[in-house]
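Novice: heads up, no residue letters with this:
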């Protein structure tokens, strides 16, 4: 193994296929999107270079502000909901004495394998004006009634909940896998020292899941920034564009209005926002020991 690890040609041959796929299907399309965002292009004819016109138009669009606000709301709701409930459920079923662990593990993950369309139709029938939720209020003798998806102020929260409910199981599976990787000796030592289960999980489980939480956080926050499917199915971006996101702006401009330059400008901003979020999360979760080593190296260089 050491022989091959020290052979740069062997390393290059191993990574070449994956690198080629990444360049062909990820890097080159991103560069093309960035380039076409500076043009006036309908997707068929030759693009015309227009400089920063698309970006000036984008940043001056009121829907752009609404879209970014919706992405922030969406990201916060799904992150808090998914990571909180996924952590509680994962820790709960990690207790081997608990009955029904296998059933609960499957039950929590079932929404993930369902089609997004099916999930949206299900919750749409619950939250619409004549839906199940309003019927329950009526059955309870209350006059309270809302068209949850037709209210421009409530719709984004309802859509965020639908996404959070469906994909919580994915975060749950990741956290369960993270808990399984923690040696049981730590918990046995904590029990000998008189720690309760809650204190043991707070002092052992949560800190040792830092890398898992980092990955979960990146998935949920970037997922909020890229939100599209639920908006498209449940509200179509409405009412009155109140549930637009940058992805929906891109879709509307490119595929409905054939204004690909403007749509790709929105896509470029979205990609940059995702990259900034990933860098910020990596910075927050950076290894403290690595930071100390970097500080020592810096002092040595200065000395």
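Specialist: Structure received. Only a predicted model underlies this, so the values are computations on that prediction, with no experimental measurement involved.
Novice: use CA for all of it now, contacts and neighbours both
Specialist: Fine.
Novice: Now do the strands in this structure.
Specialist: Secondary structure of the chain (DSSP state E): strands located at 39-40, 48-49.
Novice: try it against this one:
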């Protein structure tokens, strides 16, 4: 095995197909997006080079700032909702003494396998002002809280974020369940011997050992929230007005409705940079404290040696 890993030619040959596929399918399109963002382009021909004009216009656009605000709200809502419920449900279902564990696992994951279109249509029916189930429940309970849920420009983004969070919570639940199953039972037995309660054992054992799983979950939910599009497109078309615009929807409208592809590519470039920034920040936050302190010690030693 050591001989194989020392053979650089073999490593390159095995990595080359995946690298070529990544270059063609991911890296090259991203590069083209950045390049086209410097052009006044309608999607046909070569376009006219205009430098940073698209970015200047984008940063002055109030819809761009509203889109970023909505993306932030969307990302925070789905992250808090999904990770909180997924953690609680995964800990509860992981208890072997609990009855109906298999049924609950399937129930939590069912929304994930449904089409986004089906989920959006389901919630459009539930949220309907006149015939919707939600308003009907309030009416049956004698609560005067009849709402036009998606027509309120201040509430619509939260409602759509809830729909997304409801559908994809099961995905986070599955990841956390897999993480809990990988934790050795000896740790819980040791905690029980030390007198820790079930809640304390999960707080001191389960959650810390799920750090890497939480890192993945956080990355998925935050980047997914920033680039949200489908729910807005199906449920509100970005409305009322532009109240539920996100950067992805702004890019879609500019490129495919107004044929301002250069402007749309500028919005797409900002979206790529935002997702990259989120990933880098999450990686930085989840670095081990020991690793940080070790790096500081190494830098300190290097300075002392240089002196």
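Specialist: It's in. For clarity, every value in this text was computed on a predicted model and none was experimentally measured.
Novice: now, of the strands of the first structure, which is deepest in the fold?
Specialist: Most buried of those by mean neighbour count (mean count of other Cα atoms under 10 Å) is strand 39-40; its value is a mean of 22.
Novice: That strand against the second structure, how far on average?
Specialist: With mean Cα distance after the TM-score superposition for the first structure, strand 39-40 of the first structure departs from the second structure by a mean of 0.4 Å once superposed.
Novice: How far does stretch 141-150 of the second structure sit from its chain's centre?
Specialist: Its chain's C-alpha centre lies 30 Å from the corresponding centre of stretch 141-150 of the second structure when counted by Cα atoms, centre = their mean, to the nearest Å.
Novice: ugh, typo on my part, it should be stretch 54-66 of the first structure
Specialist: Centre-to-centre, stretch 54-66 of the first structure and its host chain are 23 Å apart (Cα atoms, centre = their mean).
Novice: next one: stretch 191-211 of the second structure
Specialist: 28 Å.
Novice: Check which residues of that stretch are buried.
Specialist: Within stretch 191-211 of the second structure, the residues scored as buried using 16 or more other Cα atoms under 10 Å are 191, 196, 201, 202, 205, 206, 207, 209, 210.
Novice: Provide the contact partners of stretch 71-81 of the second structure at residue level.
Specialist: Here stretch 71-81 of the second structure makes contact (Cα atoms under 8 Å, 6 or more residues apart in numbering) with 157-158, 161-162, 164-165, 169, 218, 221-228, 246-247.
Novice: tell me the contacts of residue 232 of the second structure?
Specialist: By Cα under 8 Å, 6+ apart, the residues touching residue 232 of the second structure are 160, 238, 244, 245, 249.
Novice: which position in the first structure aligns with it?
Specialist: Aligned counterpart of residue 232 of the second structure in the first structure: residue 231 (TM-score structural alignment).
Novice: how close does that match get to residue 238 of the first structure?
Specialist: Going from residue 231 of the first structure to residue 238 of the first structure by Cα to Cα, to the nearest Å gives 8 Å.
Novice: Ok, residue 54 of the first structure next?
Specialist: Separation of residue 54 of the first structure from residue 238 of the first structure (Cα to Cα) stands at 23 Å.
Novice: Settle it for me: which of these two has more neighbours?
Specialist: Per other Cα atoms under 10 Å, whichever of residue 54 of the first structure and residue 238 has more neighbours is residue 54, with 22 against 18.
Novice: what sits up against stretch 190-206 of the first structure?
Specialist: Outside stretch 190-206 of the first structure, the residues that touch it by Cα under 8 Å, 6+ apart are 91, 179, 182, 186, 187.
Novice: Spatially, which two of those are the most separated?
Specialist: Farthest apart among those by Cα to Cα are 91 and 186. That separation is 15.0 Å.
Novice: neighbour-wise, which of the two wins?
Specialist: residue 91 (19 against 12).
Novice: Map that one across to the second structure for me.
Specialist: With TM-score structural alignment as the criterion, residue 91 of the first structure lines up with residue 91 in the second structure.
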